[in-house]
Structure formats: structure tokens, C-alpha cells
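Engineer: Sequence and predicted model, in that order:
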Amino acid sequence: MQNKGTIWNNLIFQISIGIILGVVVGRYLPDVAGPISILGELFVRALKSVAPVLVFILVASAIANHKSTGEQTKSFRGIIILYLLGTFSAAVTAIVASFLFPVTLTLPTDGVATAAPQGVVEVLKDLLFKLFDNPVNALLEANYIGILLWGIALGLTLIRSSDTTKAVFSDLSDSISSIIKVVIRLAPIGIFGLVAATISTTGFKAFAEYGKLLAVLLGSMAFIAFLVNPIIVFLTTRQNPYPLVFTCLRESGLTAFFTRSSAANIPVNMALAKKLNLKEDIYSVTIPLGATINMAGAAITITVLTLAAVNTMGIEVDMVTAIILSIVATLSACGASGVAGGSLLLIPLACGLFGINDEIAFQVVAVGYIISVIQDSAETALNSSTDVLFTAAIDKRHS
């Protein structure tokens, strides 16, 4: 019988085959790619539909079925610190990259978005309201902040419940995890559909006009993924970080790249965390939490596109304003939703720091949507893979 690692490696191989076939079909059989795209849509919908229930049950069960220790408290605190540090580092990196390689835009006049937060206070208010959302509505709307709060609250109240009640939640957790395994096994077929649809729609040269903007975005994300994150992991574990970094990018980042949703990739990250033998009572909370607040890719997107707007308008940026932008980008990224394109609607908030009006800011958002097939995919891959990376780093530190 194959062990779990071999099965997982076979799945990665199958996903790679799905990608290749998707490229071939999208490039040479575009008429076929349209109907095939439903496979990708169904796969993403399946992940999104099961993820809220998974998070709620796993968090409640994990808290109800363990005894809190000082070591565990340190783990949670350490992971949250790494999440915020990683996101802030990404914003600073994006500022440096934008200063070194300034980008200006030819802004479109239509196709712009219609709504976005108007200030930091509104972002924080929105986060607060999400925390106290109705639990049923939170599950229906995939409001992971609200789901986390209700899962934690239920788990805490169940700590003193009978062993039978705790066993029920443990069995529910196992059952939901079994469903997840079935969905994940369908990943090669789903990604085949996603890739075919993407290539047939955009081709390989669709982003030539915005090549420099994409280069700054992707270069910043690569810098975080391959240098900054490994440094953070090394300082945390005092071990060679790259085996873990490459594992997370390959086995989490790959699927996140094509699903373009940190929330939808939660089941994939849960499976990877289990494969890495991380503590379930830790990762069952920190993985969904990371999908909400660990947003290095989003911080880069918000910062780079905002500074592109600033350069386009001929506005000078001093060091103090740049630091403030880093903080605002970090807070905004934490408020970005865990779905495709979630960071783009936060760009007007950051543009407001420089007195750029909504009309111009939303045109920048429109540019973001034009390049989002690549930008948002890379952003989500960085965001989601880092959730597992930092959780694993703290787990190794305390093991």
C-alpha cells in the first residue's frame, strides 16, 4: 500500500499533467476550453462550499478536545506575530521595489469597480462587524473571521462538556476531513479546466502592455517567497528553511495559484499541515486565521498599484509617507477578503493617503483587474503557502 506521502506526490504529478493539458487545450482548442472550464468552476465551488464548515467544525473540535498549555499559547502568539511581520515586510519590500523601478500607467476610462472602503476606520469597523456576525450568516457568506470567533466560542464552551459530546465533534471533524480528501483528489481535473479557460481567454501575450507593472509585482512577491520568508523561518527555527519553503510553495502555492482564493485553499493547506505532522490543535486554527490576516501578497499588490497611481499623477513621496503607506497597506491587506481579487478594492483606501480621488483610484483598480489573472494568482499562491510555512516554523520551534 502506498503511504500518504507517495499518494500526495502522485497528486502533485497529476496536477502537473492537468496544467500541461490545460495549456495545450487552451492554446490549440479554444472552442473546447469554454465547456471544459466548468470543471474548474465546479472544483473551486466545491472547495469554497466545504471550507466554511471545515473551519467551524475543526476549530470547535480542536479546542474542545485538548487541554490548553503554556506551550500552545506561545505557539498561537508566535504564529500571529509571524503573520503580521511577513505582511509588513511585504509592504516595505513593495515600496523599495516601486522606488527602484517606478511604474506609470495609461489609465482606462471605464470598467472600474463600484465600491471600496473609504478609510482605515471603515476597514477596522468592517472587521469588527464580521467578528460579531450571525453564525449561520457567517457560514453562508464564508465570513471566516466570524466563523473563527464562533468556532472558538463553541469550542471553549465545550471544554467542560461530556466525553460523549466531545467525541461527536471529533467524529464530525473526521467526517468533514474525509469529504475534503475526496474534493482534493479531484484537483487535477479542476485545475485542468481552470488552466484551459485562462489560456483560451487571455493567451500568453495578454499582459504585454503591463509587463513592467507585473514585473515589479511578481519580483516583489518572489523576493518575499524566496528570501524574506526563508530568513524569517531561519530566525525562528535555526534550521535550513528552503526544504520547507519549497514544499509549501509546491504543494500549497500550486493549487492556490489556480484557485485564486486563500479561503478555497484552506482544505489543501489542512491536508499539507497534516502531511507535515503539525499539531492539529494548532493548525486547525492558524490556517483559517492565516487566510484572513496573513496577506503578504495583498500588501504588495496594494502598495505597488498605489505607488503606480502616485507616479502617474506626478506626486512626490517622502519617507514618512512611505512608512505610513506600509502600515496602511498592512492593515488593508489584513482586511482583504480571502477570495479572488479581494485586495484590489483596498487600493482606493491607500490612494487616499496621497489625495488621489476615487475616479483615478478606481481606474487603477481596473488595471488591477486587467492583470489579475497573473497578479492575483501569484498573490494567492504567496499568501496561502505562507500560512502553512509560518505555522510549520513555529511548530518546529516548539517541538
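Structural biologist: Sure, I can see it. Numbering: from 1, shown residues only.
Engineer: Please count neighbours and contacts with C-alpha atoms only from this point.
Structural biologist: Noted.
Engineer: measure the nearest residue to residue 296 once chain neighbours are set aside to residue 299 for me?
Structural biologist: Spatially, and ignoring its direct neighbours in sequence, residue 296 is nearest to residue 87 (4.1 Å; C-alpha to C-alpha, 6 or more residues apart in numbering). Distance from residue 87 to residue 299, counting by C-alpha to C-alpha, to the nearest Å: 6 Å.
Engineer: what about those two, which has more around it?
Structural biologist: A count of neighbours by other C-alpha atoms under 10 Å puts residue 299 above the other of residue 87 and residue 299, at 35 against 29.
Engineer: thinking again about what came up before, what touches both of residue 87 and residue 299?
Structural biologist: Common neighbours of residue 87 and residue 299 (criterion: C-alpha atoms under 8 Å, 6 or more residues apart in numbering): 330, 333.
Engineer: picking up where we left off before, from what I see, the residue nearest to residue 296 and residue 302 are in contact.
Structural biologist: No - look at residue 87 against residue 302 with C-alpha atoms under 8 Å: they stay out of range, at 11.5 Å.
Engineer: Most remote residue from the middle of the chain, which is it?
Structural biologist: Largest separation from the mean C-alpha position in the chain: residue 162, at 36.7 Å (C-alpha atoms, centre = their mean).
Engineer: ok, and here's another one to check against it:
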Amino acid sequence: MEKKKLGLVPKLIMGIIIGIVLGSFASESIISIFVTFSSFVSAFISFIIPLMIIAFVTAGIGELRSGAGKLLGLTLGLAYGFTLISGTFSYVVSRLVFPTFIDQATTSAIMDGNVQSVAPLFTIPLLPLLDVTSALVFAFIMGLGISALRGNEKTAEIGTMMGDFFNGFQFIIQMVLEKAVIPLLPYYIASTFSLMSFTGEVWRVLAIFWRVYLIIFAMHFLILVFQFGVAGAIAKKNPLPYLKNQFPAWLTAAGTQSSATTIPVNVEVAKKNGVSKSIREFVVPLCATIHLSGSMISLTAFSIAILMMNNMDFSFGLFAPFI
């Protein structure tokens, strides 16, 4: 009888719990080992992210034989539109709810906290070959170019050759994600939380910001329900099963605080939700960079909370340019 494998979500939750427990009892020398591991994984993921964007976005756009430019424009418009909606939604909710529990006592608790730092034993100078924006622009140029070449009878052979090259590149990056990045995520999260637990930051942050976190998570859930609801209405399908499938990606994003790190998980979720290969491998890496609903909700809410604690201006006139 084949053993049932433990899913990613249980592994991530176990990583958080184990990290907090280990950080509560381990010595600084042990924590420094975890910090060293965490810094290496972080550098490795940062190195892979631009390559991932080039591989997936280029191949995704290149496979769209017609209408690639229109699809790109539509995706950009939807991504930025939902980002603005999310930021405005977060501002309204934060302004209405936060004053009910943020006061001077909260401010004093924040100011009195001193966070201890633990340095890694050593670091590896692993720098990305190029930054995310450069990778994105390069992917746009190559993807749209391949799509245009394939659509012309005279250059179709060249377009096919270039498309095959980037498809092979994508296959290699996909193997790296499946064999290295995703398996390392639970250990990376455990290492991160062990440091936060050791320094006491996890308890101090939760003691002060637990209500802010709960409200932010509630807003994340509501915006996901809204977005999946819109998609379900357009596709005439029940969005709840698809929303349930999205949970591993949301948990990864919340644990790592990185949209880019969540790309491989989101690609698998999109596959499970029945999104075509060309669309998911084009949209997911692209939107990890430009569709920032979760980040916008969190950044707006935390900014308002800090401004409230310091009796500073948080009017909409101030936040509109920020959003």
C-alpha cells in the first residue's frame, strides 16, 4: 500500500511550530546555524527568481500565437486595478477599526522593545544575474518577439527554434523549483521563526500586533473571495473549490512574506485549478511582480497602525499617492 505523502500546507505549519519551539530553547550557537541556513536559502531563492521570471513569462507569452500584446495589456490593467482596489479597501477598514484598540499604551510597548540580532556563521556571495525588473522587461521583449516571429510565415521557423530554447530553459527551472526550492520552504520558514522566537520578536510582535494581523488576514480573505467570486461569475463556476486550492499559496506567502517565493506554489495551484499551461506560466510569475493585493493590504494597514501609534497624519490625501 502506497504511503500518503504529507502535503505542503501541513509541512509549512509544522515548520512554523517547530521553529518557534526550537527558538524558545536553543542556544545562540544553534540559532546561528539556522540563520546561516536561512540566509543561504534566501540568497538562492533571490538568485532563482529572475531566472524563473524569464523562463515562465517568456515561454508563456511566446506560446500565445496571437493576441499576446492584448493579453499582456489586459493582465497589466487587471493587476494594477486590483492592487489599487486592495490598497483603498485596506485604508478604509484600517481607519475605521484600528482606533478602537490602538492607544498610547500600545505605543509605549513598541518603543520599549529591543530586538536581539544573531549573525550567520558565514555568508555566500550569491548575487542574482539581474534584478527582477530587468528580468521582466527582458521576458516581455523575448516573449512578444517569439510570438511575433511564430505568427509570420517567413520567420516561423526562427520563432519555433527560439520558443523551443526557452521551453527547455523553463523545464530546467521547473526541475529546480520542484527538487530544491519547494522542498526547502518548510525548513526555511522553520529557520526564520526560530530566530524570531529566540530574539523574542515573535512574541513581542504578536502581543502588540495580533489584532492588526487578524484584521489584515481577514482583509486578505475577503479580497480573495471577491477576486475568485468575480472569476467564478465570469467562468460560471463555483469559486469555493478553487479558493480552497489557493490556501497553500496564501500560507506560503504569509510565512515567507515574499510573492516571488510563492511563484512555484501558485503555478501548481493554477494547474490544479485547471488553468491552461500557457496562461498560468505567463500570468503567475508576471503577477507576482505587478499584482500586489496582499502586499498592498498589509503595507497600508501596518503604515496606518504605526502612524496612529505616533499621533501622525494618516489622512487619505497622504495615503493616495502611497497607494
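Structural biologist: Received it, and whenever you're ready, just let me know what you need. The structure displayed is predicted, hence computed values, not measured ones.
Engineer: TM-score for this pair?
Structural biologist: Here the superposed chains carry a TM-score of 0.74, computed using TM-score structural alignment, normalised by the length of the second structure; 290 aligned residues with a C-alpha RMSD of 3.5 Å.
Engineer: ok, back up a step: which residues do residue 87 and residue 302 of the first structure both contact?
Structural biologist: residue 333.
Engineer: Return the residue of the first structure aligned against residue 260 of the second structure.
Structural biologist: Under the alignment (TM-score structural alignment), residue 260 of the second structure maps onto residue 263 of the first structure.
Engineer: Then residue 246 of the second structure?
Structural biologist: In the first structure, residue 246 of the second structure lands on residue 248 (TM-score structural alignment).
Engineer: before we move on, what SS does its match have?
Structural biologist: Classification of residue 248 of the first structure using DSSP: H, G, I helix; E, B strand; the rest coil returns helix.
Engineer: Surely it and residue 391 touch.
Structural biologist: No - counting by C-alpha under 8 Å, residue 248 of the first structure does not reach residue 391; the two are 10.9 Å apart.
Engineer: what's the average distance of stretch 82-93 of the first structure to the second structure?
Structural biologist: Taken over the aligned residues, the distance from stretch 82-93 of the first structure to the second structure averages 3.5 Å (mean C-alpha distance after the TM-score superposition for the first structure).
Engineer: and that stretch, how far from the chain's centre?
Structural biologist: 14 Å (C-alpha atoms, centre = their mean, to the nearest Å).
Engineer: most residues in a single helix of the first structure, which one?
Structural biologist: Longest helix in the first structure, counting residues (DSSP state H): helix 30-64.
Engineer: Quick one: list the elements packing against that helix.
Structural biologist: If you count contacts as 3 or more C-alpha pairs under 8 Å, 6 or more residues apart in numbering; DSSP states H and E, helix 30-64 of the first structure packs onto helix 4-28, helix 144-158, helix 163-185, helix 187-202, helix 266-275, helix 280-293.
Engineer: Could you export the ones you listed as JSON lines, including mean neighbour count and distance to residue 316 of the first structure?
Structural biologist: Output for these, formatted as JSON lines (neighbours: other C-alpha atoms under 10 Å; distance: least, C-alpha to C-alpha, whole Å):
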{"stretch": "helix 4-28", "mean neighbour count": "18", "distance to residue 316 of the first structure": "43"}
{"stretch": "helix 144-158", "mean neighbour count": "22", "distance to residue 316 of the first structure": "37"}
{"stretch": "helix 163-185", "mean neighbour count": "16", "distance to residue 316 of the first structure": "48"}
{"stretch": "helix 187-202", "mean neighbour count": "25", "distance to residue 316 of the first structure": "35"}
{"stretch": "helix 266-275", "mean neighbour count": "23", "distance to residue 316 of the first structure": "40"}
{"stretch": "helix 280-293", "mean neighbour count": "25", "distance to residue 316 of the first structure": "30"}
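Engineer: Redo the ones you listed as a markdown table? Include distance to residue 219 of the first structure.
Structural biologist: Putting those into a markdown table (distance: least, C-alpha to C-alpha, whole Å) gives the following:
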| stretch | distance to residue 219 of the first structure |
| --- | --- |
| helix 4-28 | 23 |
| helix 144-158 | 30 |
| helix 163-185 | 30 |
| helix 187-202 | 21 |
| helix 266-275 | 24 |
| helix 280-293 | 22 |
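Engineer: Of all those, which one is nearest residue 105 of the first structure?
Structural biologist: Nearest to residue 105 of the first structure among these is helix 187-202; the distance by C-alpha to C-alpha comes to 20.2 Å.
Engineer: For that closest one, give me the average deviation versus the second structure.
Structural biologist: Mean deviation for helix 187-202 of the first structure: 2.1 Å (mean C-alpha distance after the TM-score superposition for the first structure).
Engineer: and the angle from that helix to helix 4-28?
Structural biologist: Between helix 187-202 of the first structure and helix 4-28, the angle comes out at 20 degrees (axes from the mean of the first three to the mean of the last three C-alpha atoms, to 10 degrees).
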